[in-house]
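S.K.: Generate a structure from the sequence data that follows.
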Amino acid sequence: MMGGNDQQAYDRGTSLFSPDGRIYQVEYAREAVSRGAPSVGVRTADGVVFVAMSRPSSTLMEAESIEKLHKLDDHLGTASAGHVADARQLIDLARRQSQGNRLRYGEPVGVETLTKFVTDHIQENTQRGGTRPYGAALLIGGIDNGEPRLFAADPSGTPNEWKATVIGGGRSDIQGHLEENWTEELSLDAGVELAIAALAAHDDEFEPTDLAVATVTEADGYRTVPVEEVTEAFEAAGLTVEEDDEGDEEEGADADADDEATDADNEE
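M.R.: Got it, this is the predicted structure:
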């Protein structure tokens, strides 16, 4: 009985180690991240690629309101997974630090420097009373002195540098695909195709419109990739874009004018 009560006490504590060296609340926060939609980051020879699954949960939801990729500075971007509100707080923190560095020192903040600033803040919430760990993970990537760099920050506050990685659900399948296919000579376009193909290794039932894609290069800085280019990369990755829904709607419109009006309203 006492053992069970002790276990429950460690489970409820936000900053206590269990006898086997675990902090349960951090592990629960990691579980929250793993239940989120995946986001992939790929470092290429030309820059950093971010691809995130941003599929609406309802046909009534505006797809543009789902924000998984964010610009931190001209040379910096981030992708998130997990609790959206938690991620937004970390993103705002990173933006303030990035802009403060420009005002204070007159130069852009380093990718590693910013990542460690954010992860230091995350780590504080694993050892202070009255707080809980952030239920979100970030990929932070950009250009540092002409060199592309990519970091991941998890709810424990650990910063790791990666060549390619994923946060969110389906990590095993997606990371396995990245490990098998990533190369040092990867171009930016090939990096986008690799990230899309890696997502498809876990779940291939998505369309180009279900993805958010951004790149960070020395020449163009942070850039949101338009859906037309995403579609081209989608097809180059060997995936097929479904087009039969539009045809079915047109046939239904010929048969019934009222159905046509309803379908049009739903598409908007």
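S.K.: When you work out contacts or count neighbours from here on, use the C-alpha atoms and nothing else.
M.R.: OK.
S.K.: Skip ahead from the helix or strand where residue 177 lies and say which helix or strand is next.
M.R.: In this structure, residue 177 is located in helix 171-181 according to DSSP states H and E. Along the chain past helix 171-181, the next helix or strand (assigned with DSSP H and E) turns out to be helix 188-202.
S.K.: Quick check: which helices or strands does the next helix-or-strand element following that next one pack against?
M.R.: Scanning forward in sequence from helix 188-202, with DSSP H and E defining helices and strands, the next element found is strand 211-217. Here strand 211-217 touches strand 47-53, strand 69-73, strand 136-144, strand 221-224, going by 3 or more CA pairs under 8 Å, 6 or more residues apart in numbering; DSSP states H and E.
S.K.: for the second one, packing partners?
M.R.: Helices and strands touching strand 69-73, as assessed by 3+ CA pairs under 8 Å, 6+ apart, comprise strand 76-82, helix 84-105, strand 211-217.
S.K.: relative to helix 84-105, how tilted is that strand?
M.R.: Taking axes from the mean of the first three to the mean of the last three CA atoms, to 10 degrees, one finds strand 69-73 and helix 84-105 inclined to each other by 20 degrees.
S.K.: Quick check: the gap between the residue lying closest to residue 137 once chain neighbours are set aside and residue 134.
M.R.: Computed as CA to CA, 6 or more residues apart in numbering, the closest residue to residue 137 that is not its neighbour in sequence is residue 154, at 4.6 Å. Taking CA to CA, to the nearest Å as the criterion, residue 154 is separated from residue 134 by 9 Å.
S.K.: For the two, indicate the residue with more neighbours.
M.R.: A count of neighbours by other CA atoms under 10 Å puts residue 134 above the other of residue 154 and residue 134, at 28 against 24.
S.K.: Pull the contacting residues for the more buried one.
M.R.: Each residue near residue 134 by CA atoms under 8 Å, 6 or more residues apart in numbering is listed here: 29, 86, 87, 122, 125, 155.
S.K.: run this one through as well so I can compare:
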Amino acid sequence: MGAGYDLSVGTYSPDGRVFQVEYAAKAVDNSGTAIGLCCKDGVVLGVEKLLASKMLVPGTNKRIYAIDKHIGMAVAGLVADARQLVKLAREQAEEWKQRWGEPISGMCLSERIAAYVHAYTLNWVYRPHGASILIGSLNPEDGSAPCLYCVEPSGSCSKYFGYALGKGKQAAKTEIEKIKPSELTCQEALFHAAKILHQVHDENKDKEYELEVTWICPQSDFIHQQVEYAAKAVDNSGTAIGLCCKDGVVLGVEKLLASKMLVPGTNKRIYAIDKHIGMAVAGLVALAQVEYAAKAVDNSGTAIGLCCKDGVVLGVEKLLASKMLVPGTNKRIYAIDKHIGMAVAGLVADARQLVKLAREQAEEWKQRWGEPISGMCLSERIAAYVHAYTLNWVYRPHGASILIGSLNPEDGSAPCLYCVEPSGSCSKYFGYALGKGKQAAKTEIEKIKPSELTCQEALFHAAKILHQVHDENKDKEYELEVTWICPQSDFIHQQVPPELLQEAEERAKKALEEAEED
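M.R.: Here you go, the predicted model:
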């Protein structure tokens, strides 16, 4: 520990160290691996995405982003921090293009982001960013001058032939030095990126994972794009590496999957910044105040969300604090728009603030664009708002997590479920649970495979799960609150009719009694 010198980013220790910046860098070292390879004809970015849940939707929770057509960014570290840097990078790329009439270079973009990150290490009011990024780019005109930059939590910015971030960075960097990426084409470097990410993954310690790999090279017409077949070849990987080859740059990350219900392909760690620039990020942060906020969520009644094939079901266990409480009050599921519902867990006052914000954002979007907001856009906006409260010591993090369910209001297509947590992270799931019974609930959700059920069928399972995880010996009396968005509700977020909910509860209780007898 820093013996008091680690309480503020504005304090040096007697030996000249700034502990808060070192802690931020440690957060990056605890994340899945990300790599970047600068090749002779382009750049390859790769990440190891750790899957936090089996219910996470494949392809969500991205760690590689497109910043511009010629720029990609892979990230490592706290995902919410990384997304803020992705947003900044895209704004800087667009501003440069509007001002100068040409795409921004990887060098200029990297230096601008580094200056922004560095500013957060100077003022004790803020905390450093717990994320590092790899930016890959080339000349969008002819594909010349591929380059790879790394920006770290200290605000330092360096140019590399190849680099790695995350928990497997040391082993990955050793392998990168052996292959000499500047002498390889991106096609050749692709094999090495996959091999390195698989090699550094620790099956005994790490969670399940999938690989996310992108490139900017002749094969992609000098545009930052996903390498689909490479991702399949390396779908078991967590470190991030970058290789600067003689014809381009390769970025790769090992994305550890925290959940089997996480939607595949989410939790990105490589991002396109511009057509000729990509960014890979690495890192995972453990901020005490954010963890305490998450603990507030874990102490609340259970909330679940099931993304079915024809809609979404949201359900909560409402603990009754008083027998004098009017039935139906103290809501924990809210209508945000006709096609969007939100279930909350944690501190009710904090959650209501997020509900108010969500409704304002939905109304503003409708007035501005003349159409309803999507669940994805709404979730990302709320996540950005929540994340802002984790950066400044003046504020405290929100002690609430939310589940957002939505679908296309026109025809009921594309049902989706998102979760926004106190850290500001936002992920897409097939099914998820929050609150004190979340572990048991998530186990049951993984068994029923909600994406294969209709909302009518899922109603029984939702009631059964919520009754099953309730602890009668410890918890207060409770009532269930269940809503859905599906054909039965005309694709409008509505309370499940009382008679249907009662029938589902009776079936659930009977099934649980029979299971106990067996």
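S.K.: Name the residues of the helix holding residue 177 of the first structure that are buried.
M.R.: 171, 173, 174, 175, 177, 178 (16 or more other CA atoms under 10 Å).
S.K.: still on that earlier bit, mind picking the two most distant members of the contacts of residue 134 of the first structure?
M.R.: The widest separation within those, taken as CA to CA, falls between 87 and 125 and amounts to 13.9 Å.
S.K.: just to revisit the earlier point, format the helices and strands packed on strand 69-73 of the first structure as TSV; extra columns: distance to residue 258 of the first structure and mean neighbour count.
M.R.: As requested, those are arranged in TSV below (distance: least, CA to CA, whole Å; neighbours: other CA atoms under 10 Å):
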stretch	distance to residue 258 of the first structure	mean neighbour count
strand 76-82	41	29
helix 84-105	39	16
strand 211-217	32	25
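S.K.: For residue 139 of the first structure, which of those is the nearest?
M.R.: Between residue 139 of the first structure and these, the tightest spacing by CA to CA is seen for strand 76-82, at 5.1 Å.
S.K.: now for that closest one, which elements pack on it?
M.R.: Here strand 76-82 of the first structure is seen to pack against helix 24-34, strand 39-43, strand 47-53, strand 69-73, helix 84-105, strand 136-144, strand 221-224 when contacts are counted using 3+ CA pairs under 8 Å, 6+ apart.
S.K.: Switch these over to JSON lines; also include distance to residue 9 of the first structure.
M.R.: As requested, these are exported to JSON lines (distance: least, CA to CA, whole Å):
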{"stretch": "helix 24-34", "distance to residue 9 of the first structure": "10"}
{"stretch": "strand 39-43", "distance to residue 9 of the first structure": "34"}
{"stretch": "strand 47-53", "distance to residue 9 of the first structure": "37"}
{"stretch": "strand 69-73", "distance to residue 9 of the first structure": "38"}
{"stretch": "helix 84-105", "distance to residue 9 of the first structure": "25"}
{"stretch": "strand 136-144", "distance to residue 9 of the first structure": "24"}
{"stretch": "strand 221-224", "distance to residue 9 of the first structure": "46"}
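S.K.: so which of those comes closest to residue 115 of the first structure?
M.R.: strand 136-144 (6.7 Å).
S.K.: So which bit of the second structure is the closest one matched to?
M.R.: When strand 136-144 of the first structure is aligned against the second structure using TM-score structural alignment, it corresponds to residues 131-139.
S.K.: just stretch 93-103 of the first structure next, same as before
M.R.: Counting by TM-score structural alignment, stretch 93-103 of the first structure corresponds to residues 88-98.
S.K.: Now do the contacts for residue 192 of the first structure.
M.R.: When contacts are counted by CA under 8 Å, 6+ apart, residue 192 of the first structure is found next to 42, 49, 50, 51, 213, 233.
S.K.: which of the residues you listed does the second structure keep?
M.R.: Among those, the ones whose aligned partners also stay in contact in the second structure (both residues aligned by TM-score structural alignment, their matches' CA atoms under 8 Å) are residue 49.
S.K.: Do you have the helices of the second structure handy? List them.
M.R.: Shown for the second structure, the helices assigned by DSSP state H span residues 19-29, 79-100, 106-119, 169-179, 186-200, 228-233, 288-298, 348-369, 375-388, 438-448, 455-469, 498-517.
S.K.: need those helices in CSV with distance to residue 59 of the second structure, can you?
M.R.: Putting the helices of the second structure into CSV (distance: least, CA to CA, whole Å) gives the following:
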stretch, distance to residue 59 of the second structure
helix 19-29, 22
helix 79-100, 15
helix 106-119, 26
helix 169-179, 23
helix 186-200, 17
helix 228-233, 10
helix 288-298, 25
helix 348-369, 25
helix 375-388, 14
helix 438-448, 18
helix 455-469, 24
helix 498-517, 33
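S.K.: of all the ones you listed, which lies closest to residue 485 of the second structure?
M.R.: Ranking these by proximity to residue 485 of the second structure (CA to CA) places helix 455-469 first, at 8.3 Å.
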